[in-house]
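Participant: after the sequence you'll find the predicted model.
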Amino acid sequence: MKITAIILTYNEEKHLARCIDSIKEVADTIVVVDSFSTDATLDIARSYGVDVVQREWVNYATQFNWALTQIAVDTSWVLRIDADEVLSEYLSTEIKLHLPELGSNIEGVYCDRRMKFLGQPIRYGGVFPIRVLRLFRYGRGECENRWMDEHIKVTGLTEDFKGEIVDDNLNSLTWWTDKHNKYSSREAVDMLNLEYDFMVHDSVASLRGSDQAGLKRWVKERVYSRLPCGFRAFAYFFYRYIFRLGFLDGRAGASFHFLQGFWYRYLVDAKIEEVKRHMRENGVDIKVAMHRILGVRA
């Protein structure tokens, strides 16, 4: 059995060594797919002797699915992990002990993903830990073709592990808000596609089974997306911070739930409205408006 880990990078010198250290005992091969970093990312990767390939960035799904074409065909399982994430010791042990025992009908493995914000674990708000599919049989899974919030999808049976992947980004709050400003443009594209249907709709949304990602995506696409712009951001924040007890996460948690649960969502809605206004005022179609306003070619 051979496990290949894929890490997508761009200027990840703060995180890459920590990530590799957490997976090197379980991954037989580590492939770093870099988008032409300008810091020490490549030097760190090469110092570990991992495989390095480079490709211009379009979006996560495109980059990851391209990476799947670059790994060895004798790979048995693929591990998806971000550079600012680490495997818990418990999950590492589960992978080493239990992954070889899984039947050939099991195509993917779910685990928990927990997040830290400003160095503090986020425990409330109903968002962490969340179940994510990060291990899948080579040739049986791929990343959803979306601009934002991408999940790995498989068609066969899955297994649940109890260990965690921990997202612990060490960059500043200024970096975080800049990143989420960029994310909001990409999410606006996905939300606009639900209304205008200008590209293939690829989604794990489902009410069947116990897949948390599928259920949350269904609610987002069938309920949240149909609420009025602006109001839905406030409603979502209120749900997370009050009903799901986000206020128990303290001061760092208050910042996280407000910024990620309200500010970010409201920014997505504001950009959606800006695109629609540009369409009305200039008589252009959705793709032209998105390129002019969001800088995205879909």
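Facilitator: It's in.

Participant: CA only for contacts and neighbour counts going forward, please
Facilitator: Will do.

Participant: just the helices in the stretch 101-250 of the chain please.
Facilitator: 173-196, 212-222, 231-238, 250-258 (DSSP state H, counting those that start in this stretch).

Participant: end to end, how far does stretch 198-211 reach?
Facilitator: 27 Å (CA to CA, to the nearest Å).

Participant: check stretch 41-55 too.
Facilitator: With CA to CA as the measure, stretch 41-55 spans 14 Å from end to end.

Participant: quick one: buried residues of that stretch?
Facilitator: Within stretch 41-55, the residues scored as buried using 16 or more other CA atoms under 10 Å are T41, L42, I44, A45, V50, Q54.

Participant: dump the residues you listed to CSV, plus distance to G209.
Facilitator: Shown next, in CSV, are these (distance: CA to CA, whole Å):
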residue, distance to G209
T41, 40
L42, 41
I44, 42
A45, 39
V50, 38
Q54, 38
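
Participant: wait, what's in contact with S184?
Facilitator: If a contact means CA atoms under 8 Å, 6 or more residues apart in numbering, then S184 has Y264, R265, L267, V268, K271 as its contacts.

Participant: mind checking the SS state of the first one?
Facilitator: Taking DSSP: H, G, I helix; E, B strand; the rest coil as the rule, one finds Y264 in the helix state.

Participant: so how far is T4 from it?
Facilitator: 34 Å.

Participant: any idea how many residues pack against S35?
Facilitator: The local packing of S35 (other CA atoms under 10 Å) involves 17 other residues.

Participant: my guess is it contacts E56. True?
Facilitator: Yes. Using CA atoms under 8 Å, S35 is in contact with E56, at 5.2 Å.

Participant: below is an additional structure, to be compared with the one above:
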Amino acid sequence: MNGLSFDSAQDDRAKTKTMNKNFSFIILTYNEEIHLPRLVNSIKNLNAEIFILDSGSTDKTLEIAKRFNAVVQSNPFVNHPKQWDFALKNFQVSTPWTIGLDADQIVSPELFELLKGFKDEDFADISGIYFNRKNYFQEKWIRFGGYYPIYMLKMFRTGMAYSDLNENMDHRFIPGGKTIIWKKGHLLEENLKENNLAFWKAKHERYSDLIAVEEIEREQKLRTQTLKANLWGNPDEQKTWFKKQWRNLPLGLRPYLYFSYRMIFKMGILDGKTGIRFHYLQGLWFRLLVDKKISELKRNRV
């Protein structure tokens, strides 16, 4: 497997064991035949129920989901926050905890062990758990440039958490209570389709539309901020603080400031040729595209 590795020949004896009573998985999919087996093979021996929300796959995704006995529903895709909102409201999850994953992610063996030993009663006062993510681009782990560690709230109490619909592109779960961070173990994330730069650019063209509209709506007070911006808060509150500062910077200039910050202060240059290409695309090219579209939207309002 490109970039990441996991033993896909794990023991199938989990099928005959008692179902996991602590947590279930929800996975979003769209044409994920190259990713879904990789993810499910990394979690199947946890013997947890798997729910899949698909958005119109035309490849073998649904066939694969059926093979792994997943509960499947379909919903047209608008954006990630709305898709997660539908998933949380329409799947009948009976376990006290839910883990929400994207199809291009994998549970590492170390994270698998943490989940294997997880018991609900040991986390009675906790509502959400952040996982540590390793992001890969074209087989390269993006270790620098502010891309590691990245903590993502992926595990939360069923029925308490909700999807933040005040976001238009980035999605986050609001857990409704105290959270903790698991620094050990990782979610390994690599979208193999992004090895094709034409795919990557087309995807980020769509993302830039969503972000540009979001920034305009926030400027017009049409979109509020769910989380409190707090530099010293949890990882999502910290991100909210940085995004608030970002929106106050001059359009057209801020992408260059951000790219320089990633490359120099966050040592992105140490990620090598492939990593530098990623930082350029994600930190400069994409941000310039967003700013261009924001400027166009503002001109069209006049």
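Facilitator: Great, that's in hand. For clarity, every value in this text was computed on a predicted model and none was experimentally measured.

Participant: and N135 of structure 2? What does it align with in structure 1?
Facilitator: Aligned counterpart of N135 of structure 2 in structure 1: M115 (TM-score structural alignment).

Participant: next: L36 of structure 2.
Facilitator: Using TM-score structural alignment, L36 of structure 2 lines up with L16 in structure 1.

Participant: which residue sits closest to its match, ignoring its sequence neighbours?
Facilitator: A83 (5.3 Å; CA to CA, 6 or more residues apart in numbering).

Participant: what is the neighbour count of the equivalent of that neighbour over in structure 2?
Facilitator: Here A83 of structure 1 is matched to A103 in structure 2, going by TM-score structural alignment. Neighbours of A103 of structure 2 under the rule other CA under 10 Å: 25.

Participant: roughly how far apart are the match of L36 of structure 2 and R226 of structure 1?
Facilitator: 39 Å.

Participant: show me which of these two is the more surrounded one.
Facilitator: L16 (25 against 12).

Participant: residues in contact with the more buried one?
Facilitator: Going by CA under 8 Å, 6+ apart, the list of residues near L16 of structure 1 reads T41, I44, A45, A83, D84.

Participant: just F286 of structure 2 next, same as before
Facilitator: H204, E205, S208.

Participant: and if you look at V32 of structure 1?
Facilitator: I6, I7, L8, T9, A45, V50, D51, V52, V53.

Participant: point out the ones among those residues that are inside helices.
Facilitator: When DSSP state H defines the helices, the subset of the contacts of V32 of structure 1 inside them is A45.

Participant: can you list which of the contacts of V32 of structure 1 carry over to structure 2?
Facilitator: Contacts conserved in structure 2 for the contacts of V32 of structure 1, using both residues aligned by TM-score structural alignment, their matches' CA atoms under 8 Å: I6, I7, L8, T9, A45, V50, D51, V52, V53.

Participant: what do we get in structure 2 for the last one?
Facilitator: Taking TM-score structural alignment as the alignment basis, one finds that V53 of structure 1 is matched in structure 2 by Q73.

Participant: I'd say its match and G56 touch.
Facilitator: No. The criterion here is CA under 8 Å, and Q73 of structure 2 misses it with G56 at 10.0 Å.

Participant: the match of N135 of structure 2: neighbouring residues, count only.
Facilitator: 19.

Participant: my read: it touches I130, true?
Facilitator: No. Shown here, M115 of structure 1 and I130 do not form a contact pair, counting by CA under 8 Å, at 9.3 Å.

Participant: list of residues touching stretch 132-152 of structure 1?
Facilitator: Contacts for stretch 132-152 of structure 1 (CA under 8 Å, 6+ apart): 59-62, 64-65, 75-81, 107-113, 153-155, 183, 186-187, 189-190, 201-204, 213.

Participant: show me the contacts for the residue nearest in space to the middle of structure 2.
Facilitator: Structure 2 has D102 as the residue nearest its centroid, 6.2 Å off, counting by CA atoms, centre = their mean. Applying CA under 8 Å, 6+ apart, we find D102 of structure 2 in contact with I27, L28, T29.
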